[in-house]
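**Q** no FASTA, just this:
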């Protein structure tokens, strides 16, 4: 407590100390601080860095009653690794907090998070509304897997609010969103869709991978469940695969049961790496945002680039919606190269990829290093011609994931690749 006997010269200091003490006790922590210290209650050791619990099994409790309580608990830290792990729980708790949710659950991959969450929400005979544009593996789940289990799927244009309304059925149980979408950076109106869903008692899930909680919080607009491929921005160093589901206590309990049965829990070492990556999330994303905006503005001036799509540019067709929903614009830029035909665009895109020195032609995104892919090649076997058009995939399209390198060097690399 602050003493009431502060000397006159110390009144200002004492008042400031009192203010910060009140802020602390009200737990109004800032993300920069919480990413370092959050979830500490799960670390029951005196180690500054939580240890890696490289074990599958923990000793049984002293009594049968305690054992039964632990064995049937949701995500216990000390029972059996597939059920829970101290570091897994610490990382999940930290991510969930900054997504505005009370509980979190880590999975082995981003697709494990997506499939676990969706299967937790749906039964045979249910109907789900999804977008035309999704991450490729997510699209395969909707087109090829869910229908096999008696789940009806409707695809809509995510930029058309009324399309979601028109797609509603009496059996609709879930609306699944990805915003910004991969790879065309289309935006879903989260507030409108969340309100529509709540009016009809429908659950909403949003994949927030492209944004991270630094740039966007779907919870703030009424979305029920938020998921991530934690492999991307949350981990941030291209050294792990992980997924996370953030939701209410009841939904996480349901998802946890599916995770235990499906075996999609995250390995201890990957959870430790994820927690380590989260420490610098705020710093990394802010630098990536800054680099990407400058690079997108520069790319708009390049003669060999026909179109630049970036959430932070006024030229983005949904820029007004972007500004309402997002606090930052992410590190993903989609460009379409010039060319008089699809074949010419394809060949130009491939030649650019071979000349780049700093941008690695590699899958994934959200890392400290800059990456680039050709979506038409990467997803070529997963979409027919009509589906490519609906998903906005062009033969001359390149998806850039901007890293934290010096922006001048990134511009120079793209300049020589485009003009050599």
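**A** The structure has been received and is ready for your questions. Everything numeric here is computed off the predicted structure, so don't read it as measured data.

**Q** When you work out contacts or count neighbours from here on, use the C-alpha atoms and nothing else.
**A** Will do.

**Q** any idea whether the nearest residue to residue 236 once chain neighbours are set aside is helix, strand or coil?
**A** Sequence neighbours aside, residue 367 is the residue nearest to residue 236 in space, at 4.3 Å (criterion: CA to CA, 6 or more residues apart in numbering). With DSSP: H, G, I helix; E, B strand; the rest coil as the basis, residue 367 sits in coil.

**Q** how many other residues sit next to residue 384?
**A** By other CA atoms under 10 Å, 10 other residues sit near residue 384.

**Q** now the one 4 residues further on
**A** By other CA under 10 Å, the residues close to residue 388 number 19.

**Q** all helices of the stretch 251-400 of the chain, in order?
**A** Listed in chain order, the helices of the stretch 251-400 of the chain (DSSP state H, counting those that start in this stretch) span residues 268-278, 281-299, 319-325, 342-355, 375-378, 385-391.

**Q** In a markdown table: those helices, plus distance to residue 409.
**A** Shown next, in a markdown table, are those (distance: least, CA to CA, whole Å):
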| stretch | distance to residue 409 |
| --- | --- |
| helix 268-278 | 25 |
| helix 281-299 | 11 |
| helix 319-325 | 28 |
| helix 342-355 | 14 |
| helix 375-378 | 24 |
| helix 385-391 | 32 |
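
**Q** Check those for me and report the most buried one.
**A** Neighbour counts (mean count of other CA atoms under 10 Å) averaged over each of the helices of the stretch 251-400 of the chain peak at helix 268-278, with a mean of 22.

**Q** picking that back up, select, out of the helices of the stretch 251-400 of the chain, the one closest to residue 260.
**A** Using CA to CA as the measure, helix 268-278 is the one of the helices of the stretch 251-400 of the chain that comes nearest residue 260, at 15.2 Å.

**Q** how much space between the closest residue to residue 395 other than its chain neighbours and residue 393?
**A** With CA to CA, 6+ apart as the criterion, residue 395 has its nearest non-adjacent residue at 5.1 Å, and that residue is residue 346. Residue 346 sits 12 Å away from residue 393, going by CA to CA, to the nearest Å.

**Q** now do residue 76
**A** Going from residue 76 to residue 393 by CA to CA gives 43 Å.

**Q** For the two, work out which one has more neighbours and name it.
**A** residue 393 (24 against 18).

**Q** I figured that one was touching residue 184, is that so?
**A** Yes: judged on CA atoms under 8 Å, residue 393 makes contact with residue 184 at a distance of 7.2 Å.

**Q** then this one, side by side with the first:
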């Protein structure tokens, strides 16, 4: 894929040459577990067994790397499988991770519960406070884990500044780019070492596939992660890889509509008497607005709102809409509403990452924005 091609072209063509046998424009799904060898150890195309490699997964991994402007891509069965792999590729018992105080609850659970059992330590910190971030780093710190925009409070972290801190201390800067997607943000361009995605979200884009990804530039770290992908087996299945590739083809045009709709909805909600605060980086009053405008090409499709009426008002709102369907996950073409305190972030209740119970998270889809606003209006308290 030519280096001078633009993002929209890359999304449609990178790694996706037509099938040489039939001329099919779309590469086929290689729904196979194993491959015939031309003599012992003489592999066709390097494929031996689909845990180690599959042509459909190769297409996706090539595409993922191209989308993020990275050297290597790896595809996994879920976002958490990707996260677990990169953590194990870097960490040893006794090592330490610094992560934001507003990360996805599943990420915190993985580090704080699963890896903690193997003596991995962690510290959560406000990522916008660079002094606090640097103070949290210890001699045994190996990873600085950044999520921007964050889930669910839409905090914006300065990737370049955080990567500089990480590198000054000899640690790996990992950025979860799920909320922005590579259509809006390229963390590697700002100095990140690794990008992680839940491809379930905007990359797949249709709420019909589960997946995760790592994009890595460093050859040695890539080899470690690739070995764990093979040895532990958390790989994406051929159909899942194919569906993700199909979704990525429309990523750019989808993100344009997600951003446009979310901006209109954030402006509608901002100042509503029932709403205490709107968390959306596209609003000029958002504390990360200027930084988001600098490191993102759009403000995304995710909004969180805090209700003045507390938990009761938030729960009633979440359960009262029709187009915004009550469900976990995000990034699909359809709009979803989520109550983080008891859904996506239930695992962090009682910790410093606990989400206030008056918060509702909206994943704004690509429906007609007037219909979406009408749905919101029908659920908001009147008067």
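**A** Here it is on my side, so go on. What you see is a predicted model; the values in this text were computed from it and never measured.

**Q** which residue lines up with the residue nearest to residue 236 of the first structure in the second structure?
**A** Aligned counterpart of residue 367 of the first structure in the second structure: residue 332 (TM-score structural alignment).

**Q** any idea how far residue 96 of the second structure is from the counterpart of residue 176 of the first structure in the second structure?
**A** Using TM-score structural alignment, the equivalent of residue 176 of the first structure in the second structure is residue 145. Plainly put, residue 145 of the second structure is 11 Å away from residue 96 of the second structure if you go by CA to CA.

**Q** for the corresponding residue of the first structure for residue 280 of the second structure, what are its contacts?
**A** Per TM-score structural alignment, the equivalent position to residue 280 of the second structure in the first structure is residue 310. The contact partners of residue 310 of the first structure, taken as CA atoms under 8 Å, 6 or more residues apart in numbering, are 185, 293, 296, 316, 329, 332, 333, 334.

**Q** Switch those over to TSV; also include distance to residue 406 of the first structure.
**A** Listed next are the contacts of residue 310 of the first structure as TSV, based on distance: CA to CA, whole Å:
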residue	distance to residue 406 of the first structure
185	24
293	13
296	15
316	25
329	18
332	16
333	17
334	20
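
**Q** what distance separates stretch 28-38 of the first structure from the middle of the whole chain?
**A** Computed by CA atoms, centre = their mean, to the nearest Å, the chain-centroid distance of stretch 28-38 of the first structure equals 19 Å.

**Q** which bit of the second structure covers that stretch?
**A** Taking TM-score structural alignment, stretch 28-38 of the first structure hits residues 4-14 over in the second structure.

**Q** Could you do stretch 83-97 of the first structure as well?
**A** The aligned range for stretch 83-97 of the first structure in the second structure is 52-66, by TM-score structural alignment.

**Q** Need the residues that contact the matching stretch.
**A** Stretch 52-66 of the second structure has contacts (CA under 8 Å, 6+ apart) with 10-11, 14-16, 27-30, 47, 71-75, 213, 215-216, 229-230, 236-238, 241-242, 244-245.

**Q** Ignoring the adjacent residues along the chain, who's closest to the residue nearest the centre of the second structure?
**A** Centroid-nearest residue in the second structure, with CA atoms, centre = their mean: residue 178, separated by 1.7 Å. Leaving aside its chain neighbours, residue 178 of the second structure sits nearest to residue 197 (4.9 Å; criterion: CA to CA, 6+ apart).

**Q** From residue 79 of the second structure, how far out is the nearest residue to residue 335 of the second structure once chain neighbours are set aside?
**A** Counting by CA to CA, 6+ apart, residue 335 of the second structure lies nearest to residue 365, which is 4.1 Å off, once chain neighbours are set aside. Distance, residue 365 of the second structure to residue 79 of the second structure, by CA to CA: 21 Å.

**Q** One more: residue 288 of the second structure?
**A** From residue 288 of the second structure over to residue 79 of the second structure (counting by CA to CA), the distance is 25 Å.

**Q** Please apply the same query to residue 27 of the second structure.
**A** 24 Å.

**Q** Neighbour count for these two, which is higher?
**A** residue 79 (25 against 19).

**Q** what do we get in the first structure for that one?
**A** Per TM-score structural alignment, residue 79 of the second structure is aligned with residue 110.

**Q** Its match and residue 235 touch, don't they?
**A** No: using CA under 8 Å, residue 110 of the first structure makes no contact with residue 235, being 11.6 Å away.

**Q** Tell me who's in contact with the counterpart of residue 292 of the first structure in the second structure.
**A** By TM-score structural alignment, residue 292 of the first structure lines up with residue 262 in the second structure. Taking CA under 8 Å, 6+ apart as the criterion, residue 262 of the second structure is in contact with 300, 301, 302, 303, 364.

**Q** closest to residue 294 of the second structure among those?
**A** Distance to residue 294 of the second structure, by CA to CA, is smallest for residue 300 among those, at 13.7 Å.

**Q** The first structure: which residue goes with the closest one?
**A** Aligned against the first structure by TM-score structural alignment, residue 300 of the second structure finds its counterpart in residue 330.

**Q** What residue in the second structure is paired with residue 232 of the first structure?
**A** In the second structure, residue 232 of the first structure lands on residue 201 (TM-score structural alignment).

**Q** hang on, isn't that match packed against residue 330?
**A** Yes: the pair residue 201 of the second structure and residue 330 qualifies as a contact (CA under 8 Å) at a distance of 5.6 Å.

**Q** any shared contact partners between these two?
**A** With CA under 8 Å, 6+ apart as the test, residue 201 of the second structure and residue 330 both reach residue 207.

**Q** out of the helices of the stretch 251-400 of the first structure, nearest to residue 193 of the first structure?
**A** Relative to residue 193 of the first structure, the nearest member of the helices of the stretch 251-400 of the first structure by CA to CA is helix 319-325, separated by 12.8 Å.

**Q** Mean distance between the closest one and the second structure after superposition?
**A** Comparison of helix 319-325 of the first structure with the second structure after fitting gives an average deviation of 1.7 Å (mean CA distance after the TM-score superposition for the first structure).

**Q** Which residues does that helix contact?
**A** 187, 189, 190, 216, 311, 312, 313.

**Q** Arrange the residues you listed in TSV, one row each, with neighbour count and distance to residue 95 of the first structure as further columns.
**A** Formatted as TSV, those follow (neighbours: other CA atoms under 10 Å; distance: CA to CA, whole Å):
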residue	neighbour count	distance to residue 95 of the first structure
187	22	23
189	19	23
190	24	20
216	24	13
311	30	23
312	22	25
313	18	28
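
**Q** For the residues you listed, work out which two are farthest apart.
**A** Across the contacts of helix 319-325 of the first structure, no pair lies farther apart than 190 and 313, at 19.9 Å, counting by CA to CA.
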